[in-house]
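Student: Kindly generate the corresponding structure for this input.
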Amino acid sequence: MTTSLPATRGTARDADPATPPGRRRAPLAILVAAGGALLVATVLVAVTIGPADLAVTEVARSIAHHLGLDVTPVPRLHDAIVWELRLPRVLTAAAVGAGLALAGAVMQSLTRNPLADPYLLGLSSGASLGAVAVLVVGVGLLLPVAAFAGALAALVATLALARTGGSLTPARTVLAGLAVSQLCAAGTSFVIFWTATGDSYREILSWLLGSLAGATWQTVAIAGVALVVVGAVVLASARRLDAFTFGDTAAAALGVDVDRTRWGLMTAVALLTGAMVAVSGAIGFVGLVLPHAVSVLTGPAHRRLLPVAALVGATFLVWADTLARTLFDPRELPVGIVTALVGVPVFAVLLRRGRGAAWS
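Tutor: All right, here's what the predicted structure looks like:
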């Protein structure tokens, strides 16, 4: 016997004063198709933006050529700019944006906390400590590995600390995450204060604020594989995430293994977040704001929310990174500054429209 799960969520996304009761929302297929088309167009256009003058047709032909299709080749210099410089960065930004948006939506549901984000369990601070440790000793090639190891170490420390107080509950885990985050932040500050000299300060600051300047095809692979693997797990768990809306007792009554589902998904999201932070640094507001904003179009049901949030997150971060690298050319802003400048006003608008009723 199959029991259908509820499609509402106990977060700030539950009510939309601007949406009349009974209004039909766009079918999921249309939302995904529109989001996918917008993302593809965004990638093609974003690759053309920069000091070198490129056309969208050149970008498309360069990609097609490297995929083995029979097309007219583009000039060698333009091909190198597209394939070696800009496209890996744009694709990394898309994967990171999609991953952070997915992770934020899942964390907000599992913890029933509308202010949760992917970094809730101290992952960002742990990754930052690992990254700074290798940057100050000049081993930048190990940065993704060190950042990922730091994120996993922070997750283990958070869960271990949460278990010392008894049963592992969401509230205790969040508090443990805050403690581990502060400890790692203090460690990062100490390492910078004690060892950073000269230009290393600038490199460290850029990474801590989020930067995709060092993106390569390797970072595309890291972020892309993590997104596909964990994204598939998360999307398959959409209905179980809906069940968490009414609390653990109601979810268990609907046939959900609450502990196994929560900690399995939290671990998966932690791995996803660790991979994203390892290639991009700590980029804020994407995982916090976008799930709330996207739910205006999709409603709270996760089978609709999650895929659309991933597509919107990918598109958003591509444009944010494009602004970061071109707005003050030849100087480049950390992309975390751009996401904060955009995210804070959006967050304020959501609060003003009444989406913060459940946050008070």
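Student: okay, CA-based contacts and neighbour counts for the rest of this
Tutor: Noted.
Student: Show me what the helix or strand hosting L341 is packed up against.
Tutor: L341 belongs to helix 335-350 when assigned by DSSP states H and E. Judged by 3 or more Cα pairs under 8 Å, 6 or more residues apart in numbering; DSSP states H and E, the packing partners of helix 335-350 are helix 286-298, helix 302-326.
Student: And the helices in the stretch 1-150 of the chain?
Tutor: 28-48, 56-66, 76-80, 87-110, 123-135, 143-163 (DSSP state H, counting those that start in this stretch).
Student: Would you mark the buried spots in the first one?
Tutor: It refers to helix 28-48. Going by neighbour count (16 or more other Cα atoms under 10 Å), the buried part of helix 28-48 is 28, 31-32, 35-36, 39, 42-48.
Student: how about those in CSV, adding distance to A179?
Tutor: As requested, the buried residues of helix 28-48 are exported to CSV (distance: Cα to Cα, whole Å):
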residue, distance to A179
L28, 40
L31, 39
V32, 39
G35, 38
G36, 39
L39, 38
T42, 39
V43, 39
L44, 42
V45, 43
A46, 39
V47, 41
T48, 44
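Student: Looking at those, which one is closest to A64?
Tutor: The closest of those to A64 turns out to be L44 (Cα to Cα; 12.1 Å).
Student: ok, that closest one to L208 distance?
Tutor: 28 Å (Cα to Cα, to the nearest Å).
Student: on that earlier part again, among the helices of the stretch 1-150 of the chain, which is nearest A221?
Tutor: Taking Cα to Cα, helix 87-110 is the member of the helices of the stretch 1-150 of the chain nearest to A221, at 8.4 Å.
Student: Could you also give me the structure for this next sequence, so I can compare it with the first?
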Amino acid sequence: MRVDLFDFELPPERIALRPASPRDSARMLVVRPDGLGDRVVTDLPGQLRAGDMLVFNDTRVIPAQLEGRRGEARIGATLHKREGPREWRAFIRNAKRVREGDRIDFGEGVSAIAGDRASDGSMALVFEGEEPVELLLERAGRMPLPPYIAGKREADERDASDYQTMFAKEKGAVAAPTAALHFTPALMESLGAAGILHETLTLHVGAGTFLPVKAEDTDSHVMHSEWGRIEAATAERLNAARAEGGRIIPVGTTSLRLLESAADETGRLHPFEGDTAIFITPGYRFRVTDGLITNFHLPRSTLFMLVSALMGRERMQAAYAHAIGTGYRFYSYGDASLLLPRG
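Tutor: The predicted structure follows:
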């Protein structure tokens, strides 16, 4: 499909620079086949049914942005996918000044040797020393805010907590599964009291999620792969909930993509551990997803293509026009939407 079919005008001021406080006070646009509803996130228990299953991503964002030097050249690195105990693939700023075998000093006793360059422009970095890389990043790294936020302000101490979900446990993401940022212990208690279930899986979100689609046709766009895991017991509980009539509603596109990667053509989920590069566009037949909670995405993005696949492109264009016209906040720190393709 033509990428320009997923374009729309988004005023820059609609991109949120800070999350709502408290988190569950954010607005929530409910999109159903019969129309739109303006709500807030705390209304969620009343919008779902007892037996529905929410699926959260428990990945934890690491401080994956580094600033360093190779000689006199200033070098920036955003890690995006782990390749080994000490090796990460990274997108490099000022990459023309870095060659394979060069040593980059990131300060605080943290350094890495540049490796091969991949076709997507990323470069391998092998961190020196014996300390776990996670400890090195805690010392020298910064939270990797999306470029649409980082271009307007510096990351600060607030982001260290603002950019983690309440479910964050498994270290390895360089971007947050931001739909889950809206959830609080109080909201989870209300959902539980309403009979709404939840499970967690792990997908380490990579920096590729920030990259714009530069191709003119979706067939020419290559998705970056990301590592994920669904435990066998989790898959069985999800299958049981669906067999009993509950809807599977991932919280965030990351959860949705991993669920769809782990489901067979009958809609049954299987244990999963490995990489997925699934790219969902209109025409895709969803195997296990019955709805989605997600934030508002950018024009021409793979994420807007995904929600268009779930709900229909014209319906989502109309929903986003309503959201822009009525002041909803977009992107990682923005408001939420609840998408229910069958009402």
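Student: TM between them?
Tutor: The TM-score (TM-score structural alignment, normalised by the length of the second structure) is 0.27; 148 aligned residues with a Cα RMSD of 6.4 Å.
Student: re the thing from before, mind checking the helices and strands packed on helix 335-350 of the first structure for the one nearest to V229 of the first structure?
Tutor: Closest among those, once you apply Cα to Cα, is helix 302-326, at 13.7 Å.
Student: follow-up on the earlier one: may I see the helices of the stretch 1-150 of the first structure organised as a markdown table, with distance to A252 of the first structure added?
Tutor: What follows is the helices of the stretch 1-150 of the first structure, written out as a markdown table (distance: least, Cα to Cα, whole Å):
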| stretch | distance to A252 of the first structure |
| --- | --- |
| helix 28-48 | 28 |
| helix 56-66 | 49 |
| helix 76-80 | 55 |
| helix 87-110 | 14 |
| helix 123-135 | 28 |
| helix 143-163 | 21 |
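Student: Indicate which one of those helices is closest to F316 of the first structure.
Tutor: Closest to F316 of the first structure of the helices of the stretch 1-150 of the first structure is helix 87-110 (Cα to Cα; 7.0 Å).
Student: which of the residues in the closest one are buried?
Tutor: Quick answer for helix 87-110 of the first structure (16+ other Cα under 10 Å): 87-110.
Student: Which parts of the stretch 51-200 of the second structure are helices?
Tutor: Along the stretch 51-200 of the second structure, counting by DSSP H, counting those that start in this stretch, helices occupy 133-140, 147-150, 157-162, 185-193.
Student: can you list those in CSV and add mean neighbour count?
Tutor: Shown next, in CSV, are the helices of the stretch 51-200 of the second structure (neighbours: other Cα atoms under 10 Å):
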stretch, mean neighbour count
helix 133-140, 16
helix 147-150, 14
helix 157-162, 13
helix 185-193, 15
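Student: Out of the ones you listed, which gets nearest to L259 of the second structure?
Tutor: With Cα to Cα, the closest approach to L259 of the second structure among the helices of the stretch 51-200 of the second structure belongs to helix 185-193: 21.3 Å.
Student: For that closest one, enumerate the helices and strands it packs against.
Tutor: Judged by 3+ Cα pairs under 8 Å, 6+ apart, helix 185-193 of the second structure is in contact with helix 44-47.
Student: Quick one: list the elements packing against the helix it packs on.
Tutor: Using 3+ Cα pairs under 8 Å, 6+ apart, the elements in contact with helix 44-47 of the second structure are helix 185-193.
Student: and A93 of the first structure, what does it touch?
Tutor: Residues in contact with A93 of the first structure (Cα atoms under 8 Å, 6 or more residues apart in numbering) are 212, 314, 317-318, 321.
Student: Could you point out which of the helices of the stretch 1-150 of the first structure sits nearest P291 of the first structure?
Tutor: helix 87-110 (5.4 Å).
Student: so F148 of the first structure sits right up against A127, yeah?
Tutor: Yes - with contact defined as Cα atoms under 8 Å, F148 of the first structure counts as touching A127 (6.0 Å).
Student: Residues in contact with both of the two, list them for me.
Tutor: 274, 277-278.
Student: burial count for I293 of the second structure?
Tutor: Number of residues near I293 of the second structure (other Cα atoms under 10 Å) recorded here: 23.
Student: Give me the secondary structure label for it.
Tutor: Per DSSP: H, G, I helix; E, B strand; the rest coil, the secondary structure class of I293 of the second structure is strand.
Student: from what I can see it touches I249, true?
Tutor: Yes - the criterion here is Cα under 8 Å, and I293 of the second structure meets it with I249 at 7.1 Å.
Student: Contacts only, for I92 of the second structure.
Tutor: Contact partners of I92 of the second structure, counting by Cα under 8 Å, 6+ apart, are 75-78, 122-123.
Student: how many neighbours does the closest residue to F127 of the second structure other than its chain neighbours have?
Tutor: The shortest distance from F127 of the second structure to any non-neighbouring residue, by Cα to Cα, 6 or more residues apart in numbering, is to A112 (4.1 Å). Residues lying near A112 of the second structure (other Cα under 10 Å) number 21.
Student: Check the spacing between A112 of the second structure and F106 of the second structure real quick.
Tutor: Per Cα to Cα, A112 of the second structure is found 8 Å from F106 of the second structure.
Student: Distance to V55 of the second structure added to the helices of the stretch 51-200 of the second structure, as TSV?
Tutor: Below are those laid out as TSV (distance: least, Cα to Cα, whole Å):
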stretch	distance to V55 of the second structure
helix 133-140	27
helix 147-150	27
helix 157-162	21
helix 185-193	12
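Student: Please identify which of those helices is closest to P45 of the second structure.
Tutor: Proximity to P45 of the second structure, assessed across those by Cα to Cα, is greatest for helix 185-193 (5.2 Å).
Student: check which helix or strand covers V191 of the first structure.
Tutor: helix 170-195.
Student: What is that helix packed up against?
Tutor: Applying 3+ Cα pairs under 8 Å, 6+ apart, we find helix 170-195 of the first structure packed against helix 123-135, helix 143-163.
Student: Nearest to A318 of the second structure among the helices of the stretch 51-200 of the second structure would be which one?
Tutor: helix 147-150 (23.3 Å).
Student: which helices and strands does the closest one pack with?
Tutor: Using 3+ Cα pairs under 8 Å, 6+ apart as the contact test, no helix or strand touches helix 147-150 of the second structure.
Student: Check the gap between E260 of the second structure and D162 of the second structure for me.
Tutor: Taken as Cα to Cα, the span from E260 of the second structure to D162 of the second structure is 28 Å.
Student: mind listing what the nearest residue to T92 of the first structure once chain neighbours are set aside touches?
Tutor: Excluding its sequence neighbours, the residue lying closest to T92 of the first structure (Cα to Cα, 6+ apart) is V220, at 4.8 Å. V220 of the first structure makes contact with 88-89, 91-92, 95 under the criterion Cα under 8 Å, 6+ apart.
Student: Perfect, I'm done here.
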